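Asks: here is a sequence together with a model predicted from it:
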Amino acid sequence: MNFQYFRLLLTTLLLACTCGPALFAQVFAPLGAQWTYFNFVTEGNGYLPVAYVYTVNKDTVVDGWDSRIIQLREVYADGRESEEGVRQEVVHTAGDSVYVYVKDSFRLIFDYSAGVGDTVRVVDEPFRGFFMPASNLIISDFAYRIDSVQLRLVGKDSLRVQYVSYLRDVDREIDQWGFQGIIDLYDSVPGQILESVGGLGHETMLGFTNAISYIMPFTPGRLTCYSDSLRDYHLLGVDCDSVLTEYRLRTSLPALAIDDAVGIYPNPFRGEVRFTASSVPLRRVEVRDVAGRVMYTREGSALDRLELGVLAPGVYFFVLTDGAGRQSVVRGVRE
């Protein structure tokens, strides 16, 4: 009997040692956590890259709930930070459930244990939305349905991914806060919520909507990096800290003139990409990463399609030059 008890105790300890890191990995928004999303803002006649950086560096107590403060900073690629300063939201975590403070109470926003067919109704009445200045538009509600759940290997962790959609029919003019955006709707790609991390798709961490004017059709806006004291996820193969350092060291950067008349497909891509441009054939293609570094160059004829599977996953800019010397910039994502 004593031997069996000892064996059971030893097995329990071994399981604890093996599973401990995975259990700790389930915590949402621990102190020191940082999320980085890249996107664009309008700047003159073009678009300037911007990083949305969310950090957790404060504990607080709200209505008796132990909570943490998530702060947002916007860092532009020309070295500036948003004139709106730091914006913040308050969240509380209890097991697989995450609550966010809206108006005057905490509302459930993530339930990582929820299954197919379950719904999460965060806010029924109109509200301002998360991390938004008080002057911005009011969104009607925030509710979503879980359509499927899969496991995804992220770093060394196997995490649940919930694929979600709106509860009601929507078109391009969405007035409902949620987890889908223009790109997702066009490509029938569902919103995605990663266990212990948050929203992955065309939205920021606590949900977004394409009714916000600065989210453009050509900016997928996927979560690029997440890190805390135990984890360091590079979801698109980009070293976000290095890119942010380059952003902050710059004193100026001309805005990219994105040409909506030129297309790249598929987008996101994995291997071969094709371009749709004017009737004048392309003569040069230059591929740059989010830090502006040239990663691939090709000149000559027959450049309407290229094999770019050698590129690491991430966000890239294609500088296309045609035979008449005209240049266009297209943004693409390597999955």
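Replies: Noted; the coordinates are in hand.

Asks: going by C-alpha atoms from here, please, whenever you check contacts or count neighbours.
Replies: OK.

Asks: select the longest strand from the chain.
Replies: strand 46-62 (DSSP state E).

Asks: residue ranges of the strands in the stretch 51-200 of the chain, please?
Replies: Counting by DSSP state E, counting those that start in this stretch, the stretch 51-200 of the chain has strands at residues 65-76, 87-94, 97-102, 105-111, 119-123, 142-154, 157-166, 191-194, 198-199.

Asks: pipe those strands into CSV and attach mean neighbour count and distance to residue 276 per row.
Replies: Listed next are the strands of the stretch 51-200 of the chain as CSV, based on neighbours: other Cα atoms under 10 Å; distance: least, Cα to Cα, whole Å:
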stretch, mean neighbour count, distance to residue 276
strand 65-76, 20, 30
strand 87-94, 18, 40
strand 97-102, 19, 43
strand 105-111, 19, 40
strand 119-123, 18, 40
strand 142-154, 17, 33
strand 157-166, 20, 31
strand 191-194, 24, 28
strand 198-199, 24, 31
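
Asks: Throw the ones you listed into CSV and include distance to residue 39, thanks.
Replies: What follows is the strands of the stretch 51-200 of the chain, written out as CSV (distance: least, Cα to Cα, whole Å):
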stretch, distance to residue 39
strand 65-76, 10
strand 87-94, 18
strand 97-102, 24
strand 105-111, 24
strand 119-123, 26
strand 142-154, 22
strand 157-166, 22
strand 191-194, 17
strand 198-199, 15
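
Asks: determine the longest helix present in the chain.
Replies: Longest helix in the chain by number of residues (criterion: DSSP state H): helix 2-24.

Asks: ok, back up a step: nearest to residue 314, out of the strands of the stretch 51-200 of the chain?
Replies: The closest of the strands of the stretch 51-200 of the chain to residue 314 is strand 142-154. By Cα to Cα, the value is 15.2 Å.

Asks: if I take that closest one and strand 105-111, what angle do their directions form?
Replies: Calculated by axes from the mean of the first three to the mean of the last three Cα atoms, to 10 degrees, strand 142-154 forms an angle of 40 degrees with strand 105-111.

Asks: circling back: now do the longest helix of the chain against strand 157-166, angle only.
Replies: Using the same axes, to 10 degrees: helix 2-24 against strand 157-166 is 50 degrees.

Asks: now do the very next helix or strand once past helix 2-24 and strand 46-62, the angle between them.
Replies: Heading C-terminal from helix 2-24, the first helix or strand you meet, by DSSP states H and E, is strand 34-43. Angle of strand 34-43 versus strand 46-62, following the same axes, to 10 degrees, is 140 degrees.

Asks: putting a second one here so we can go through both:
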Amino acid sequence: MGAPKKSAAAAAAARVSDDPEELARVPLQAVLLADSFTTKFRPITLERPKVLLPLVNVPMIEYTLAWLESAGVEEVFVFCCAHAKQVINYLESSQWFSQPKFSVTTIESHNSVSAGDALRFIYERNVIHGDFILISGDTVSNMSLTRVLQEHKERRKKDSNAVMTMVIKRSKLSPVTQQSRLGTDELFMAIDPDTKQLLYYEENTNHLKATLSLDKMLLIDNSSIRLHNDMQDCFIDICSPEVLSLFTDNFDYQHLRRHFVKGLLVDDIMGYKIYTHEIHSSYAARVDNYRAYDTISKDIIQRWTYPLVPDVLLLGNSTTKLERVGMYRASGILVQYC
């Protein structure tokens, strides 16, 4: 994999002023990928975009947008590819196009086949002017962004190579139970316990593999390392503008984790760094497969995602109310007991 060029990265950095007052005027932005670029939900997604599939009777993208608004994001750029017209038509007729302090803009592309292509397309549009949140439209969370944004900005002041902060969550269950619950592969991470820098990231897709091989230079170059197989990747990233230019400089960056994250971790030329932010009591998960769809649906019903729960989220022109024994009932619905 070739080393990143300096041209685009330098251009991205130049677009962001060093003046604190100018930085203060830059709105908090987010890039929402409305296409997962996978086939895990086929054949359903052959005719309907995944982000519009109902999750407890509400389209998935509603949870993501509601969280971004509540977390203080001011501008969201929704990247649409597969079934783009359906996503755009839905958003244009939704409440999100009329919010006074929350701007939603759709960006349409029909030639993108990966997240890397999407981020390169967004870089060409020149719409990102500061640190931004990178998220997919199938993510449900109720975490606060205040602390992770502050940590990211403080690191950036000390080290301009700190280009990404990845949100992670420790599994309260055993790693095997958590993987079974969400239908995900086992995840190995090496993190510096003092700086929270991510040093190693590997998904164990081969469940028969019982050993983990680390480069000895990783142990030589770092005085302290903590290995984890009990962490869940929340797929919520705080990114600096250089992230977009890095994708533009490296066309072999296609997948956000397998290519981009692992590519930066092994590149010792440019010295770009990824850090982690662990959440504890907040909820964050991605509907990545059918098992995760079932699990997150139950979590929403059981109110682990509050305030993103059925009796708070609007359902068209009606609302639902929580009644006894965990039953939600929409207004105008009569329940007859025999």
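Replies: Nice, I can see it. None of these values were measured; they are calculated from a predicted model.

Asks: TM-score for the pair, please.
Replies: Remark: TM-score between the superposed chains equals 0.27 [TM-score structural alignment, normalised by the length of structure 1]; 150 aligned residues with a Cα RMSD of 6.5 Å.

Asks: about what we covered before: buried stuff in the longest helix of structure 1?
Replies: In terms of neighbour count (16 or more other Cα atoms under 10 Å), helix 2-24 of structure 1 has its buried residues at residue 22.

Asks: follow-up on the earlier one: what helices or strands is the longest strand of structure 1 leaning on?
Replies: On a contact count with 3 or more Cα pairs under 8 Å, 6 or more residues apart in numbering; DSSP states H and E, strand 46-62 of structure 1 meets strand 34-43, strand 65-76.

Asks: so the shortest one versus strand 65-76, what angle?
Replies: Okay, so that is strand 34-43 of structure 1. On the basis of the same axes, to 10 degrees, strand 34-43 of structure 1 is oriented at 40 degrees to strand 65-76.

Asks: tell me which other helices or strands strand 34-43 of structure 1 touches.
Replies: By 3+ Cα pairs under 8 Å, 6+ apart, strand 34-43 of structure 1 packs against strand 46-62, strand 223-227.

Asks: adding distance to residue 105 of structure 1, write the ones you listed out as CSV.
Replies: As requested, these are exported to CSV (distance: least, Cα to Cα, whole Å):
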stretch, distance to residue 105 of structure 1
strand 46-62, 9
strand 223-227, 27
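
Asks: which one of those lies nearest to residue 122 of structure 1?
Replies: Using Cα to Cα, the nearest of those to residue 122 of structure 1 is strand 46-62, at 18.1 Å.

Asks: give the buried residues for the closest one.
Replies: 47, 48, 49, 50, 51, 52, 53, 54, 55, 56.

Asks: closest one to residue 87 of structure 1 out of those, please.
Replies: Nearest member of the buried residues of strand 46-62 of structure 1 to residue 87 of structure 1, counting by Cα to Cα, is residue 54, at 9.4 Å.

Asks: so who does that closest one touch?
Replies: Going by Cα atoms under 8 Å, 6 or more residues apart in numbering, residue 54 of structure 1 touches 34, 35, 36, 70, 71, 72, 73.

Asks: now do it against residue 163 of structure 1, distance only.
Replies: Counting by Cα to Cα, to the nearest Å, the gap between residue 54 of structure 1 and residue 163 of structure 1 amounts to 23 Å.

Asks: out of the strands of the stretch 51-200 of structure 1, flag the one nearest residue 18 of structure 1.
Replies: Nearest of these (Cα to Cα): strand 157-166, 12.2 Å.

Asks: got the angle for the closest one vs strand 119-123?
Replies: Angle of strand 157-166 of structure 1 versus strand 119-123, following the same axes, to 10 degrees, is 70 degrees.

Asks: follow-up on the earlier one: save the helices and strands packed on strand 46-62 of structure 1 as CSV, and put in distance to residue 18 of structure 1 too.
Replies: Shown next, in CSV, are those (distance: least, Cα to Cα, whole Å):
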stretch, distance to residue 18 of structure 1
strand 34-43, 26
strand 65-76, 28
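
Asks: now, which of the contacts of residue 54 of structure 1 sits nearest residue 110 of structure 1?
Replies: Closest to residue 110 of structure 1, out of all of those and judged by Cα to Cα, is residue 70, at 15.3 Å.

Asks: ok, that closest one touching residue 91?
Replies: Yes. Contact criterion Cα atoms under 8 Å: residue 70 of structure 1 and residue 91 qualify, at 7.5 Å.

Asks: all helices for structure 2, in order.
Replies: 7-14, 20-24, 60-70, 84-92, 115-125, 146-158, 175-182, 216-221, 242-249, 262-266, 290-301.

Asks: out of the ones you listed, nearest to residue 322 of structure 2?
Replies: Using Cα to Cα, the helices of structure 2 put helix 290-301 closest to residue 322 of structure 2, at 9.9 Å.

Asks: still on that earlier bit, and the helices and strands packed on strand 46-62 of structure 1: which comes nearest residue 224 of structure 1?
Replies: strand 34-43 (5.5 Å).

Asks: follow-up on the earlier one: what is the most widely separated pair among the buried residues of strand 46-62 of structure 1?
Replies: 47 and 56 (28.7 Å).

Asks: with adjacent residues omitted, what lies nearest to residue 328 of structure 1?
Replies: Distances taken as Cα to Cα, 6 or more residues apart in numbering place residue 320 nearest to residue 328 of structure 1, at 5.1 Å, with adjacent residues excluded.

Asks: can you give me the neighbour number for that neighbour?
Replies: 21 (other Cα atoms under 10 Å).

Asks: of all the strands of the stretch 51-200 of structure 1, which lies closest to residue 331 of structure 1?
Replies: strand 65-76 (17.1 Å).
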